[in-house]
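Chemist: A predicted structure for the sequence below; I have some questions about it.
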Amino acid sequence: MPSGLVALLDDVSVIARTAAASVDDIAAAAGRAGSKTAGVVIDDAAVTPSYVTGLSPARELPIIWQITKGSFFNKLVILLPGAILLSEFLPWAIIFILMLGGAFLSYEGAEKVIEKLGGEKHGKTVEDVITDPAAFEKQRIAGAIRTDLILSAEIMAITLAELDLDNWWERGLALALVAIIVTVVVYGSVAIIVKLDDIGLAMTRSGSQAKRNFGQWLVDSVPTLLVALSFIGTIAMLWVGGGIIVHGTHELGFDLFYDIAHGAEYAVKGATGALSGVLGWLTYAAISGVIGLVIGAIIAFVLHKVFGFEGAH
């Protein structure tokens, strides 16, 4: 075999091994970074079922599919290129974008709390008489995709911050991998959650008595589960939104929120022994949520009372 061909094949094998190593590095980095987004992923899964609660069961999966496509577009078409460009050319701007997202989440969560406490409603809800179901469905889908954009931005930002890859294309592949996995997991879980009652109903019609009893339990439990998830979703908006603001203001040199939240966290950790980790984290999350609620309520007041903005959920 000519020596030139041998050298060429050797070069190709080196390139192939390097590429394989890069793929391994990207996958490993994506896994490590993706694990840091677990809290936001849970928030996303908790928020989404509220957008189909009370609507026609026949429209639940089509609506979730529309939201899923919107989520893929958010992550892969809008946020992924933006994240790469920002990390390359304007890394200082990322914190401001995140804080805008945190303020939006705080506003959304605070408005839901205000409405539950008897405050004025803005936009149609499932408790209202819906005269145009198609338009209302589009409104709900748009609201879900809008909220997903903010949560997805947080997921992508956390992932980007955790990546230790030097090349922009490696960071891009890792971000894309995390985006695809997170979207499939979140909206696959949501689809299962909202169809649990249908699954339970099918189980009540055949099989053993134990199977029928379990099916009936599912049917009876799903309404409570969806209400609970809606509540968790609201809390999640405030917690994540407030947490972004706490972290962002600290990064910008304003430490009041950060000192309050982390000071309380460390105090609880120091006083609770074996449960210090869990209780400390819960304390930090609770204070972040309160900060998010206050800031969100101020934003809602300014938008609705000062500027007369009528939002739509």
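Modeler: All right, it came through fine.
Chemist: From now on I want contacts and neighbour counts done on CA atoms only, so please keep to that.
Modeler: Noted.
Chemist: what about Thr125, distance to Ser50?
Modeler: Distance of Thr125 to Ser50, computed by Cα to Cα, to the nearest Å: 11 Å.
Chemist: what about versus this one:
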Amino acid sequence: MAGASLLTLIDDIATILDDVSVMTKVAAKKTAGVLGDDLALNAQQVSGVNADRELPVVWAVAKGSAINKIILVPLALVISGLANWLVTPLLMLGGLFLCFEGVEKLFHKFFHAEKHIHHDPKKLIGQDESKTLEVLEKEKVKGAIRTDFVLSAEIIVITLGTVATATFTQQILVLTGIAAVMTVGVYGLVAGIVKLDDGGLYLASCKGKNLVAALKRKLGFGILWFAPHMMKTLSVVGTAAMFLVGGAILVHGIPMVHHTIQHISNGISNGFLHAVMPTLLDGVFGVIAGIAALMVMLAAKKLLKIIKAK
């Protein structure tokens, strides 16, 4: 009897794991787009630090991302079970935050470049350079973890939607699996991207007159040429991703806007434009929402200054 019970238990566990595997694959496909945006945003966020601090910064952000998911997974399960109606509003707040961050970044870059003078260690009086760089590094880490929190929340909510009808145990296993895979996958790739130039430098410095050494040097110089261009591209893609992801979250939470965009897209006969138009319009809506949020924030800051002055 005991042997039969054990075999039954093993069979049940195998069935659960098989179901979990299938649901995890479905969830991974649905969150693949967010994963790409997460990768671009985080590669952009951790770029620009000293070469010897790149991996420690990536590791710090990865730990922060893991903590984000440790918070988000149980929170998502609790909200889904007790207050399912809260999921969409909270997700929309996160989407609005992404749009706001994107517009704020562009606003400061094009209109308030002089305010970034504090980023130059030599301009700071009374602080040594090492302390200044440490402060800037902490700011980068905090910004990256903050952005990761929003994207992680979207990944968790999308995953939760794919396992809504599954058992509670299966939901926990799938959410935990996706959270772990996404964290390791994203920050493993980010680490590879930020150290790409170091790999190129290593190959370019290879010595020898044989064909293999010559090919290594050519590959190294090619990587050194390519790496800065890729980082600039990731910077642009990362900012664009803020509007595309944030805008998509907001659009899907506002039925009237969502239906309007679908109606516009359905009226386009060109196959390529029909496919990309919803994403582009999501991005446009994200820019508009980000501008509105920034204007509200600036107005609130001015109002607070006036109140304090009185």
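Modeler: Received, thanks. As the structure is a computational prediction, the values presented were derived from the model and not from experiment.
Chemist: Got a TM-score for the two of them?
Modeler: Overlay of the two chains. TM-score (TM-score structural alignment, normalised by the length of the second structure): 0.89; 290 aligned residues with a Cα RMSD of 1.9 Å.
Chemist: thinking again about what came up before, so for Thr125 and Ser50 of the first structure, which sits in the more crowded spot?
Modeler: Ser50 (23 against 15; other Cα atoms under 10 Å).
Chemist: which residue lines up with that one in the second structure?
Modeler: Aligned by TM-score structural alignment, Ser50 of the first structure pairs with Gln44 of the second structure.
Chemist: Find the nearest non-adjacent residue to that match, please.
Modeler: Ser235 (5.0 Å; Cα to Cα, 6 or more residues apart in numbering).
Chemist: how about the one you found, what's its partner in the first structure?
Modeler: Structural alignment (TM-score structural alignment) places Ser235 of the second structure against Ser230 in the first structure.
Chemist: From the contact counts, what lies against the helix or strand hosting that match?
Modeler: Using DSSP states H and E, Ser230 of the first structure maps to helix 209-251. Packing partners of helix 209-251 of the first structure (3 or more Cα pairs under 8 Å, 6 or more residues apart in numbering; DSSP states H and E): helix 38-47, helix 94-116, helix 196-203, helix 256-271, helix 276-301.
Chemist: What residues sit buried inside the longest one?
Modeler: Think helix 276-301 of the first structure. 276-277, 279-281, 283-297, 299-301 (16 or more other Cα atoms under 10 Å).
Chemist: By how much does stretch 169-176 of the second structure deviate from the first structure on average?
Modeler: By mean Cα distance after the TM-score superposition for the first structure, the fitted stretch 169-176 of the second structure averages 0.9 Å away from its aligned residues in the first structure.
Chemist: which residues in the first structure does that stretch align to?
Modeler: With TM-score structural alignment as the criterion, stretch 169-176 of the second structure aligns to 169-176.
Chemist: now do stretch 27-34 of the second structure
Modeler: Against the first structure, stretch 27-34 of the second structure falls on residues 33-40 (TM-score structural alignment).
Chemist: who touches Ala27 of the second structure in this structure?
Modeler: Counting by Cα atoms under 8 Å, 6 or more residues apart in numbering, Ala27 of the second structure makes contact with 158-159, 162, 178.
Chemist: State the distance from it to Leu211 of the second structure.
Modeler: Distance, Ala27 of the second structure to Leu211 of the second structure, by Cα to Cα: 46 Å.
Chemist: With Ser265 of the second structure instead?
Modeler: For Ser265 of the second structure, the distance to Leu211 of the second structure - Cα to Cα - is 54 Å.
Chemist: With Met92 of the second structure instead?
Modeler: Following Cα to Cα, the distance that separates Met92 of the second structure from Leu211 of the second structure is 56 Å.
Chemist: Counting neighbours, go ahead and name the busier of those two.
Modeler: For Met92 of the second structure and Leu211, the more surrounded residue by other Cα under 10 Å is Met92, and the numbers stand at 22 against 9.
Chemist: What does the more buried one correspond to in the first structure?
Modeler: Under TM-score structural alignment, Met92 of the second structure pairs with Met99 in the first structure.
Chemist: Skipping adjacent residues, who's closest to that match in space?
Modeler: Per Cα to Cα, 6+ apart, closest to Met99 of the first structure is Ile245, 5.6 Å.
Chemist: What of Thr272 of the first structure?
Modeler: In space, and not counting its chain neighbours, Thr272 of the first structure is closest to Leu279: 7.5 Å by Cα to Cα, 6+ apart.
Chemist: No further queries at this time; thank you.
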